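Asks: no sequence on this one, just coordinates:
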């Protein structure tokens, strides 16, 4: 379904008037930021007052973040992995961390630390998410240290434990003609054998502890419905 920016703006208003929602949550819209900007501007002329949430992997261009300045109330960025080799293999982007660093700093410069309404709903700021991956807790620790030193020790952080292998993680690698790769050790021929398990609580706790030791102290807890209280 394709919508013009004006039509998307009207949907924002419908959600505000009849949906009883707390915000407008835009999920990974980096590829359509100019259109999103137009939709927000138009919606505000129609009477939109709900906070705008920008929900992103952080693989955003600084030009996009600049376009959103003054229009986004809450940035909800991920910081996924730290090492270039890891991001190249798992995310197919060897410069992910460097891009994420600059994007997150730009987001924080715009809206600052997360603040709340009197009834506990987030109204403005950054809520940073890190999904702890099995066997990659050291990368999470590096991320927490960097956030404390380069963004703010008052940054609101959600250290997440929800990782579970899905999609192609546990599937066999394919040969050049599409056939399954045979091996005396079949488990070694899985696409991503190292992350083909759920994350352990001790791995999550080690990243959380590293965050505290780095000086971070504002941590989000998942809401009962599985999302965030925003």
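Replies: Here it is on my side, so go on. Computed from a prediction, not measured in an experiment: that's the story for all the values here.
Asks: drop to CA atoms for contacts and neighbour counts, all remaining ones
Replies: Fine.
Asks: pull the longest helix from the chain.
Replies: Criterion DSSP state H: the longest helix present in the chain is helix 96-111.
Asks: can you get me a residue count around the closest residue to residue 120 other than its chain neighbours?
Replies: Distances taken as Cα to Cα, 6 or more residues apart in numbering put residue 229 closest to residue 120, at 7.9 Å, once the chain neighbours are dropped. By other Cα atoms under 10 Å, the residues close to residue 229 number 14.
Asks: then residue 7?
Replies: 13.
Asks: go on, residue 127?
Replies: Neighbours of residue 127 (other Cα under 10 Å): 26.
Asks: all helices for the protein, in order.
Replies: 5-18, 33-46, 62-67, 84-90, 96-111, 137-150, 201-214.
Asks: how close does the residue nearest to residue 120 sit to residue 212?
Replies: As defined by Cα to Cα, to the nearest Å, residue 229 lies at a distance of 22 Å from residue 212.
Asks: what about residue 59, distance to residue 101?
Replies: 9 Å.
Asks: now residue 49
Replies: Distance from residue 49 to residue 101, by Cα to Cα: 30 Å.
Asks: more neighbours, the two?
Replies: Using other Cα under 10 Å as the criterion, residue 49 and residue 101 rank with residue 101 on top: 19 against 14.
Asks: alongside the first one, take a look at this:
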């Protein structure tokens, strides 16, 4: 449904007061950043106090991120791939990695390393996610090395393994590209090992329950 920024702000406060949520999470809001900014400002005037999460592919413009400076508490960016030819083929995007590096540096400038409340709920900072793709573990290695060297060795990182190729189920296979299969444990371990060797140490552990825990 269509909402004005003020109406969205009212829903945010309802989620806080009635739903008792831990945060308000905006997923891929790049195309509506001005409206989101107005809604957050209005919600704060209405008493919103839970953290604002900006959940993104990291293919953001610096201008939009600068507009969110002071409004976002937690940035949750993906860093998907490292090579331009991979981003063109899999993401249909030119210079994805360059944009992602700029975006994540700006996010980190705004909110810093991820920190938590006493009971383990994230309250402020950056958490970077990387989905390891089959046969593309070396791109993950480049990404974690960059995070350690250009962002922070204290950067909180979630190395993900849940790529599940089902897009062409029931269709005739065309070629034998690596992403036709799931990632394996060896590929996962290569990326995690490279991150630890680069100095990263804060990795998202698997949740002990059904779901994702921050």
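Replies: Thanks, I have it. This one's a predicted model, so the numbers in the text were calculated from it and none came from an experiment.
Asks: so what's the residue nearest to residue 120 of the first structure up against?
Replies: 120, 121, 122, 222, 223 (Cα atoms under 8 Å, 6 or more residues apart in numbering).
Asks: now do residue 57 of the second structure
Replies: 28, 77, 78, 79, 80, 100.
Asks: mind doing that once more with 6 Å?
Replies: 77, 78 (Cα atoms under 6 Å, 6 or more residues apart in numbering).
Asks: then the one 5 residues further on?
Replies: Under the criterion of Cα under 6 Å, 6+ apart, residue 62 of the second structure has no contact partners.
Asks: one step back: mean shift of the longest helix of the first structure relative to the second structure?
Replies: Average distance, helix 96-111 of the first structure versus aligned residues of the second structure after superposition (mean Cα distance after the TM-score superposition for the first structure): 0.2 Å.
Asks: map residue 131 of the second structure across to the first structure for me.
Replies: For residue 131 of the second structure, the aligned residue in the first structure is residue 131 (criterion: TM-score structural alignment).
Asks: can you give me the neighbour number for residue 159 of the first structure?
Replies: Residue 159 of the first structure has 21 nearby residues by other Cα under 10 Å.
Asks: give the equivalent position in the second structure for residue 228 of the first structure.
Replies: By TM-score structural alignment, residue 228 of the first structure lines up with residue 213.
Asks: as JSON lines, the contacts of residue 229 of the first structure with neighbour count and distance to residue 144 of the first structure would be great.
Replies: Converted to JSON lines, the contacts of residue 229 of the first structure look like this (neighbours: other Cα atoms under 10 Å; distance: Cα to Cα, whole Å):
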{"residue": "120", "neighbour count": "10", "distance to residue 144 of the first structure": "25"}
{"residue": "121", "neighbour count": "14", "distance to residue 144 of the first structure": "25"}
{"residue": "122", "neighbour count": "22", "distance to residue 144 of the first structure": "22"}
{"residue": "222", "neighbour count": "13", "distance to residue 144 of the first structure": "19"}
{"residue": "223", "neighbour count": "10", "distance to residue 144 of the first structure": "22"}
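Asks: from the residues you listed, pick the one nearest residue 94 of the first structure.
Replies: residue 222 (29.9 Å; Cα to Cα).
Asks: what's the separation between residue 196 of the first structure and residue 135 of the first structure?
Replies: 10 Å.
Asks: out of those two, which sits in the busier spot?
Replies: A side-by-side neighbour count of residue 196 of the first structure and residue 135, using other Cα under 10 Å, places residue 196 first with 18 against 13.
Asks: ok, that one - contacts?
Replies: Contacts here follow Cα under 6 Å, 6+ apart; on that basis residue 196 of the first structure touches 165, 170.
Asks: can you check residue 76 of the first structure too?
Replies: Residue 76 of the first structure touches 54, 55, 127, 128, counting by Cα under 6 Å, 6+ apart.
Asks: what's the burial count for the first one?
Replies: In terms of burial, residue 54 of the first structure registers 24 neighbours under the definition other Cα under 10 Å.
Asks: quick one: it and residue 24 touch, right?
Replies: No: checked against Cα atoms under 6 Å, the pair residue 54 of the first structure and residue 24 is beyond contact range at 8.6 Å.
Asks: so for the first structure, the centremost residue is which one?
Replies: Most central in the first structure under Cα atoms, centre = their mean is residue 78, positioned 2.7 Å from the mean C-alpha point.
Asks: and it, how far is that from residue 128 of the first structure?
Replies: With Cα to Cα as the criterion, residue 78 of the first structure and residue 128 of the first structure are 6 Å apart.
Asks: how about residue 148 of the first structure?
Replies: Relative to residue 128 of the first structure, and taking Cα to Cα, residue 148 of the first structure is found at 12 Å.
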